[in-house]
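Novice: the following comprises the amino acid sequence and a computationally predicted model.
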Amino acid sequence: MPTGIMTTLAADKPVLDTGHTAFMLISAALVLVMTPGLAFFYGGMVRVKSVLNMLMMSFISIAVITILWTLYGFSEAFGTDHGGVIGGTDWLGMRHIGIAELWPGYGIPIYVFAAFQLMFAIITPALISGALADRVKITAWTLYIALWATLVYFPVAHWVWGSGGWLYKFGVIDFAGGTAVHINAGAAALGAILVIRKRVGFNKDPMRPHNLPLVMLGAGLLWFGWFGFNAGSWLGADGVAGAAFTNTQVATAAAMLGWLGYEKLRHGSFTTLGAASGAVSGLVAITPACGSVSPLGAILLGIVTGVICAWAVGMKFKLGFDDSLDVVGVHMVGGIVGSLSIGFLATGGVGQTAKGLFYGGGWDQLGKQCVGVAAVLVYSLVVSGLLAKGIDMVMGFTVTEEVEVSGIDSAEHAETGYDFAGIGSAVRSALASVDTNTADKSPKVDA
């Protein structure tokens, strides 16, 4: 998050800026759209018998995290600092917030800032769900994300974006969530999948996406919403927000090309799944850096990220961890690449004054970025793994292998994503009707 958009009076006291406020409300809505987009993106990549469970894992995050954010999450993340680690109890239950009270230093109401940040809190645990596809109880998942948000996301958001957060004060740059969102979620996914069982048939049976058009639709919604995610993180509508918007588009396009190029050389084909995954990897990588790099730097970052993430997703088979939909390879690895790129590509002339190594800034900023990456990755990995293990021991994190094989949608939700029997019956009835109506009938000629 930035440090300084405001509309001022003569005494430099911030006043309400309706333009910035409108921009932030629209940005918040765009970020919310990303979670249903993520549900479609993930939902299309699983098998037919798991699609509803996959969709539900994202949608339940909207409900659970919204309530927790209102009760204590916003206060925990952005309340009065305590030791650089956690916020205070200032806004428990969203109390003590005046309707016209502005976020300190900005021309937008606290309520608007809180709503914008809520959408980040919602999508971050939803990102984890892709690593656990096909095998997780919805009750266990709901408990997991509630505990994870409380113990991991809210504190880490304070570290990175809170005015007294220790990483913020240390000088780590994370414009819109490379560490707090993507490395955090990717490390959590890795921690969870290391302690729960693998899918039945992992690395043996084909587990192809059941609906690639749904994947492409989800990727498109993510791309669309990401402009609010990144440009909105400047907390105002001006040239820096425009640069973040532009860098987001440029890096995403470059990453798609980088992924597809690697895929063509490695496997001989340009796939739609590769295009969608490459685009998402670019969105991930540019997130922390969109307020620091130039458009040319965004192109370089995008290409490099697309190639590295395309390579990384294949490592799960060699290393033996069952990351169902490549959350580790795309979000954790992409977040690391994007966060560290600031230490090389930051120009010092966009939304941040710090310069990277390629612009004469030396090694200082790169060192700070390394500290931020390592701190968030290790903390999230360890705590997330312990949470998953604890839930697995107490109530069982996954469904039985029999339920997984027969279909988690029917067992967990008493529904199926597609009524094939009904469709088949309707088609047969229609064909029978056509045959009956056309049999032994000669064409009529008007007089």
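Specialist: Great, that's in hand.

Novice: drop to CA atoms for contacts and neighbour counts, all remaining ones
Specialist: OK.

Novice: tell me which element residue 280 is part of?
Specialist: helix 272-289 (DSSP states H and E).

Novice: and the helix or strand that that helix is followed by, what does it pack against?
Specialist: Counting by DSSP H and E, the element after helix 272-289 in chain order, helix or strand, is helix 295-313. In this structure, helix 295-313 makes packing contacts with helix 239-267, helix 272-289, helix 333-345, judged by 3 or more C-alpha pairs under 8 Å, 6 or more residues apart in numbering; DSSP states H and E.

Novice: quick check: which of those helices is nearest to residue 80?
Specialist: helix 272-289 (24.3 Å; C-alpha to C-alpha).

Novice: try this one side by side with the last:
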Amino acid sequence: MLLHTAADTATTVSVNSLWLLVAAALVLLMTPGVAFFYGGMVRAKSVVSMMMMSFGAIAIVGVLWVLYGYSMSFTSGSDWLIPHVLGNPFTNAGLIPLLTSSDGGPDLNMLAFAGFQATFAIITVALISGAIADRAKFGAWMVFAGIWVTVVYFPVASWVFNFTMGPNGLTDGGWIVFGLGVNDFAGGTAVHINAGAAGLALALVLGKRIGFQKGMAKPHNVPLTLLGAALLWFGWFGFNAGSEAAVDGIAALAWINTLAAPAAATIGWLVIEKIRDGKPTSIGAASGAVAGLVAITPACNILTPFWAIVLGLIAGAVCALAVDLKFKLGFDDSLDVVGIHLVGGLIGTLYIGIFGTGIGLIDTGSLTQLGAQAIGAFSVLIYSFVLTFVIGWIIQKTMGFRIKNEDELAGVDTVVHGEEGYALETV
């Protein structure tokens, strides 16, 4: 019986690790999905630049994550550099300690988890790029990505994703999850609020595009954007269900909610478009789906499917209205990183404090959880915005972040990369 139990345990661990590896591949696919999603929405002469920013994020963040990012984000006990705030970058430098487990071989579960979390860091950086489309230097973007992920994302990930569970609950972790008790299952704060606030800061640093106004530039390739949205939705099942790090009922609930919320959000966005503009659009459908995916991310483990649908409807409608704020407030968030990721992340994170099963206002009659969710969300927002603004401002004043006006008019693809997205030959 003992041998049988040990074998069953080993099999369970292997299945869970396999699921993490598959989920990590799904989440990594989301970054090319972002490249397609953003690439289709910019001008034809900016598509290469836009997509390169996503692929550049894979390159720089992937390297830094292995070198020290995992160590900074995931640590415990005496290995904290600053308890509950920042991990020691040398504890698991190069992931070397993960290469040896109790049986002498590589630690399957920990390496799978490290790979899974690496893809979260990558896509968070890639999401920011949509706010500065058509006007950023690639070299400056790569420098920014390396600095930002180090001083902003890695610490925030340690606040939100890093925790240790004991038989009686949490025993250690980052201050947002361990200290406040915030429910952020898959990154409403660490990924979407973080990226949205950073996008707003960079949009302010780089300034407006030439001729900035509503309707200034229509998406040059709608099918490309729809393909990107499809890849994002597909990969998001790994993003949310994979965050359970196990094959169990919570993972299944997260999967169902990842279907229900964005489906409802698509409807919510299209209804607003029909009322406001008279026509529902395919870009609206794609944007609505992404808004719903953003909103359900922190809440997919704690909502019933019914409340996930309600969340989706709210997020789709509100985000559809929020994307026009840039014209009223005067900041050029090119591809609506603020309107979709910052606003959607806030909606999903705060929604838990009211409708979260067993912890929200409806079930407990208490506003305690809502207060915790709000403190966690706005702490990340402020931290990310301030540091991003400083990083972006320094880069702009030193090496220059924004391309010249004449280069923007000529097209960033040919000026920065010497390539064209669509090279048409004439006979």
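Specialist: That came through, no problem. The model shown is predicted, which means the values in this text are computed figures rather than measured ones.

Novice: now the helices and strands packed on helix 295-313 of the first structure as a markdown table including mean neighbour count?
Specialist: Shown next, in a markdown table, are those (neighbours: other C-alpha atoms under 10 Å):
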| stretch | mean neighbour count |
| --- | --- |
| helix 239-267 | 23 |
| helix 272-289 | 29 |
| helix 333-345 | 28 |
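
Novice: to residue 213 of the first structure, which of those helices lies closest?
Specialist: Of all these, it is helix 272-289 that lies closest to residue 213 of the first structure, at 8.7 Å by C-alpha to C-alpha.

Novice: can you tell me what part of the second structure the closest one aligns to?
Specialist: The aligned range for helix 272-289 of the first structure in the second structure is 282-299, by TM-score structural alignment.

Novice: that older thread, mean deviation of the helix holding residue 280 of the first structure from the second structure?
Specialist: For helix 272-289 of the first structure, the mean deviation from the second structure after alignment is 0.2 Å (mean C-alpha distance after the TM-score superposition for the first structure).

Novice: my guess is residue 317 of the first structure contacts residue 311. True?
Specialist: No: using C-alpha atoms under 8 Å, residue 317 of the first structure is not in contact with residue 311, being 11.5 Å away.

Novice: neighbour count winner among the two?
Specialist: residue 311 (16 against 12; other C-alpha atoms under 10 Å).

Novice: residue contacts, the aligned partner of that one in the second structure?
Specialist: Using TM-score structural alignment, the equivalent of residue 311 of the first structure in the second structure is residue 321. By C-alpha atoms under 8 Å, 6 or more residues apart in numbering, the residues touching residue 321 of the second structure are residue 272.

Novice: tell me where the stretch 101-250 of the first structure has helices.
Specialist: 110-128, 138-148, 154-161, 166-170, 184-193, 212-231, 239-267 (DSSP state H, counting those that start in this stretch).

Novice: in JSON lines: those, plus distance to residue 417 of the first structure.
Specialist: JSON lines is the format used below for the helices of the stretch 101-250 of the first structure (distance: least, C-alpha to C-alpha, whole Å):
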{"stretch": "helix 110-128", "distance to residue 417 of the first structure": "20"}
{"stretch": "helix 138-148", "distance to residue 417 of the first structure": "16"}
{"stretch": "helix 154-161", "distance to residue 417 of the first structure": "34"}
{"stretch": "helix 166-170", "distance to residue 417 of the first structure": "44"}
{"stretch": "helix 184-193", "distance to residue 417 of the first structure": "25"}
{"stretch": "helix 212-231", "distance to residue 417 of the first structure": "13"}
{"stretch": "helix 239-267", "distance to residue 417 of the first structure": "29"}
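
Novice: of all those, which one comes closest to residue 364 of the first structure?
Specialist: Across these, residue 364 of the first structure has its closest neighbour in helix 166-170 (11.2 Å, C-alpha to C-alpha).
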